[in-house]
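A.B. asks: Sequence and computational prediction follow.
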Amino acid sequence: MAEEQDQSERTEDPTDRKLEEAHKRGDVAKSQEVNTWFVLTGATLVLLVFGHSMTASLTEAFAGLLGNLHQIPMDSHGLRNVFVRVTLASIAAIGLPLFVLMVAAFAGNAIQHKFVWSLDPVKPKASKVSPIAGFKRLFSPQSLINFAKGLAKLAIVSGVMFVIAWPERDRLDSLMSMDPAMLMSTVQEMALKLLAGVIAVMTIVAALDYAWQRHSWYKRQRMSLKELKDEYKQTEGDPMVRAKIRQVRAERGRQRMMAQVPQATVVVTNPTHYAVALKYEKGMAAPVCVAKGIDRVALSIREIAEAHDIPVIENPPLARSLHAAVDVDETIQPDHYKAVAEIIGYVMQKKARSAWRSNQDTMR
């Protein structure tokens, strides 16, 4: 009852940190049907590509062995030689196909989630050996759903296999009287038909089961408001996280500041160590600092200003003084009114003369 109440309180989507912690514990969204689909597909490919070669290799190895049984000494040395020959022949025939099946099984897990290395699922826990907890797991809603899914899958797959095998019932009756070479070919053909039908059904089953498992896993990772608050406190209390947050905020602030440089009226520089971008328009009480910086930031401000044809005036004392006295988005101090007014007046006169010359050239 307490568990159901706790689950009902988890109404918030899980954070990235919660999902990462679940992954470290080995708690991931995983469908066994997807693994089964990959193994079946791998088995079909093995039968299709290596079926004839495996049959030929095993037939040749065992034909020679069975044909010369009377010549094999029945002592420990002779039996050991027979065992070694049989083992080597089997490995040579099925080694590569088994490797393909192993790769298929690994791919079935790899495609569902990133690599997991966790010992948490195998750690001893009291709940794993508790009869009461085991009884609850056995008759839990999830167990009943899995049981129903297993029955449904068994019924569907059996039905498909029956539909495919029933038209071949006459050939099945004649298998016992077939020539061995023809028998293997017929069995391979019928096996491929069955596997193809089962894979077609399992494709749908695996897709639906993975969607369900993913939904159930994500729902299980949901958090309550209290958990969100606790995680936020833990995250904010981490010095490394706070430093990272400050770094991100500073970078975003620098980007916003740089975006305002093209709106500046003039940039006062040191010439390279300091740069202060000022904006002034009619009606403003005093010029406003839209950007400032030293060294690399100052160089970037200057480059942006030059790219947008904003006048760059070198005045080292004024640049250093402005940089120390005024912050971004603030008006300059009255102490700097006169010096800044002279610079802005010079810039405006220069723009006016440039505009007059352009008009004269246009009239000509």
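C.D. replies: In hand now; what should we look at?
A.B. asks: Only C-alpha atoms from now on, for both contacts and neighbour counts.
C.D. replies: OK.
A.B. asks: how far away is the residue lying closest to residue 220 once chain neighbours are set aside from residue 128?
C.D. replies: Distance criterion CA to CA, 6 or more residues apart in numbering; nearest residue to residue 220, sequence neighbours excluded, is residue 7 at 7.9 Å. Distance of residue 7 to residue 128, computed by CA to CA, to the nearest Å: 21 Å.
A.B. asks: Same drill for these two, tell me which one is more crowded.
C.D. replies: When residue 7 and residue 128 are compared for neighbours, residue 7 comes out ahead with 16 against 12, by other CA atoms under 10 Å.
A.B. asks: So that one, which state does it fall into?
C.D. replies: Using DSSP: H, G, I helix; E, B strand; the rest coil, the secondary structure recorded for residue 7 is helix.
A.B. asks: any chance you could map the strands in this protein?
C.D. replies: Using DSSP state E, the strands assigned to the chain run over residues 266-269, 274-279, 288-294, 312-314.
A.B. asks: by contact count, what packs against the last one?
C.D. replies: Counting contacts by 3 or more CA pairs under 8 Å, 6 or more residues apart in numbering; DSSP states H and E, the secondary-structure elements packed against strand 312-314 are strand 266-269, helix 296-307.
A.B. asks: contacting residues around it?
C.D. replies: Identification of contacts with strand 312-314 by CA atoms under 8 Å, 6 or more residues apart in numbering yields 266-271, 302, 305-306, 343.
A.B. asks: Comparison target, given below:
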Amino acid sequence: MALLRLDLQYFNQEKTEQATPKKREDSRKKGQVAKSQDITTAILLFAVFVFMVAFGSTLGDTLSSIFTYAFTETIHLEVTPENVETVLFQVSVEAVKVVLPIMAVAIVAALVANYLQIGFLITGEPLKFDLNKVNPINGIKRIFSARAIVEFLKSMLKVSSIAVVCFTILWWNRSELMMLSQKSIGNAIAFFGQLTLLMGVAATLMLLIIAVIDFVYQRYDHEKNIRMSKQDVKDENKNMEGDPLIKSRMKERQRSMAQQRMMSEVPDADVVITNPTHYSIALKYDEDKADAPFVIAKGVDYVALKIREVADANNVVRIENRQLARGLYNSAEIGETIPEDFFQQVAEVLAYVYKLEKRAK
């Protein structure tokens, strides 16, 4: 039995259950999401290279104008603090015109890549100081973990893929490379620029393919890491719905308070119908509140006894009618008017009660 109990405890602690929505939301708030950094890098590089292909000539003209101005105009200026400051300012402005669009495209591409993977998320949890992150034992475990091996193989795949792509493009253009000595400087620079952009776009596309595969793996690994044990699911449900012991105590207290309120209404009843010991139904007829008699208290066994005691203490008439008491108890709740089927019987009871009260007066 002890071994069986240990096996059950181990089974309950084994993380075999899919993460609940609350677990996923809590993990997301901590920054634990399925994300591939390679997708961000690939989309960023692809956007930059596409931008260079589309606007590279314009940026090249801007750079050429900087050098032309430097070697034709500024070279003749006298070296003074004012002239140096002016030249540096002009060159900086022109350099910003070249660099700023590229940086803007890279930032937008990075934001879009992250949004496509995880949506809108801002959290500072990953930046919090954690001693486990600097624990050397944990560091060694991470170095020799399965995830580290996967990352190493992925890096080797990226390097080899990029090398193959670049070598293939250079091999296809080997004849033109051999003839560069016959071209002018401008044509040679233009050829190298086009070749570089071509290798960049091709390598980026290869990285994007690898990144998609990596994203699938990251999702699998994330789902595996946030799995829950059966005990975790039970604990979460208990926290969300409340401790059953506390809930039962609250319900018991609510019932007790309801009974106290109900007992406080019994002295105002017109009649208490009993069965004669197991059921007690207190009825009242008030034309201003309802068109028919309504139930102000009811109960069985102990509660029925308390209703009878309160009724006797306040001189409320008690009528024993087994069939009527049981029928009213099963058909009407506290505060509800009695069903139409019992109108005749209750009317006869109330008439008898009113007759007794009139005779007593």
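C.D. replies: Right, received. Where do you want to start? All of these numbers come straight from a predicted model, not from anything done at the bench.
A.B. asks: Now the TM-score, please.
C.D. replies: Aligned and superposed, the two chains score 0.63 in TM-score terms (TM-score structural alignment, normalised by the length of the second structure); 255 aligned residues with a CA RMSD of 3.2 Å.
A.B. asks: between the strands of the first structure, which one is nearest to residue 230 of the first structure?
C.D. replies: strand 288-294 (38.4 Å; CA to CA).
A.B. asks: In the second structure, which residue range corresponds to the closest one?
C.D. replies: Using TM-score structural alignment, strand 288-294 of the first structure corresponds to no residues of the second structure.
A.B. asks: Pull the distance from that strand to the chain's centre.
C.D. replies: The chain centre lies 41 Å from the centre of strand 288-294 of the first structure; the measure is CA atoms, centre = their mean, to the nearest Å.
A.B. asks: returning to what we had before: mind checking which of the helices and strands packed on strand 312-314 of the first structure is nearest residue 27 of the first structure?
C.D. replies: Using CA to CA, those put helix 296-307 closest to residue 27 of the first structure, at 46.1 Å.
A.B. asks: other SSEs contacting the closest one?
C.D. replies: Helices and strands touching helix 296-307 of the first structure, as assessed by 3+ CA pairs under 8 Å, 6+ apart, comprise strand 266-269, strand 274-279, strand 288-294, strand 312-314.
A.B. asks: so which of the ones you listed comes closest to residue 202 of the first structure?
C.D. replies: strand 288-294 (62.5 Å).
A.B. asks: Mean neighbour count, the strands of the first structure: which tops it?
C.D. replies: The highest mean neighbour count among the strands of the first structure, using mean count of other CA atoms under 10 Å, belongs to strand 274-279: a mean of 29.
A.B. asks: Mind telling me which residue is nearest the centre of the first structure?
C.D. replies: The first structure has residue 114 as the residue nearest its centroid, 7.0 Å off, counting by CA atoms, centre = their mean.
A.B. asks: And that residue, how far from residue 23 of the first structure?
C.D. replies: From residue 114 of the first structure across to residue 23 of the first structure, the span is 9 Å (CA to CA).
A.B. asks: just residue 200 of the first structure next, same as before
C.D. replies: Distance from residue 200 of the first structure to residue 23 of the first structure, by CA to CA: 31 Å.
A.B. asks: quick one: which of these two has more around it?
C.D. replies: Shown here are residue 200 of the first structure and residue 23; by other CA under 10 Å, residue 23 has more neighbours (18 against 13).
A.B. asks: Check whether the more buried one really touches residue 115, as I assumed.
C.D. replies: No. Look at residue 23 of the first structure against residue 115 with CA atoms under 8 Å: they stay out of range, at 9.0 Å.
A.B. asks: Quick one: the residues in the second structure that stretch 105-121 of the first structure pairs up with.
C.D. replies: So stretch 105-121 of the first structure sits over residues 110-126 in the second structure, by TM-score structural alignment.
A.B. asks: now swap in stretch 132-150 of the first structure and tell me
C.D. replies: Under TM-score structural alignment, stretch 132-150 of the first structure corresponds to residues 137-155 of the second structure.
A.B. asks: for that stretch, which positions count as buried?
C.D. replies: Neighbour-count burial for stretch 137-155 of the second structure flags residue 154 (criterion: 16 or more other CA atoms under 10 Å).
A.B. asks: can you give me the end-to-end distance of that stretch?
C.D. replies: End to end - CA to CA - stretch 137-155 of the second structure spans 24 Å.
A.B. asks: cool, stretch 12-32 of the first structure as well?
C.D. replies: Using CA to CA, the end-to-end distance of stretch 12-32 of the first structure comes out at 28 Å.
A.B. asks: Go through that stretch and flag the buried ones.
C.D. replies: Counting neighbours by 16+ other CA under 10 Å, stretch 12-32 of the first structure gives 14, 18-19, 23-24, 26-31 as buried.
A.B. asks: I'd like those as CSV, with distance to residue 166 of the first structure appended.
C.D. replies: Putting these into CSV (distance: CA to CA, whole Å) gives the following:
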residue, distance to residue 166 of the first structure
14, 50
18, 52
19, 49
23, 46
24, 49
26, 44
27, 43
28, 41
29, 38
30, 35
31, 31
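A.B. asks: In helices, which of those residues appear?
C.D. replies: Residues of the buried residues of stretch 12-32 of the first structure located in helices (DSSP state H): 18-19, 23-24.
A.B. asks: how far away is residue 98 of the first structure from residue 46 of the first structure?
C.D. replies: 8 Å.
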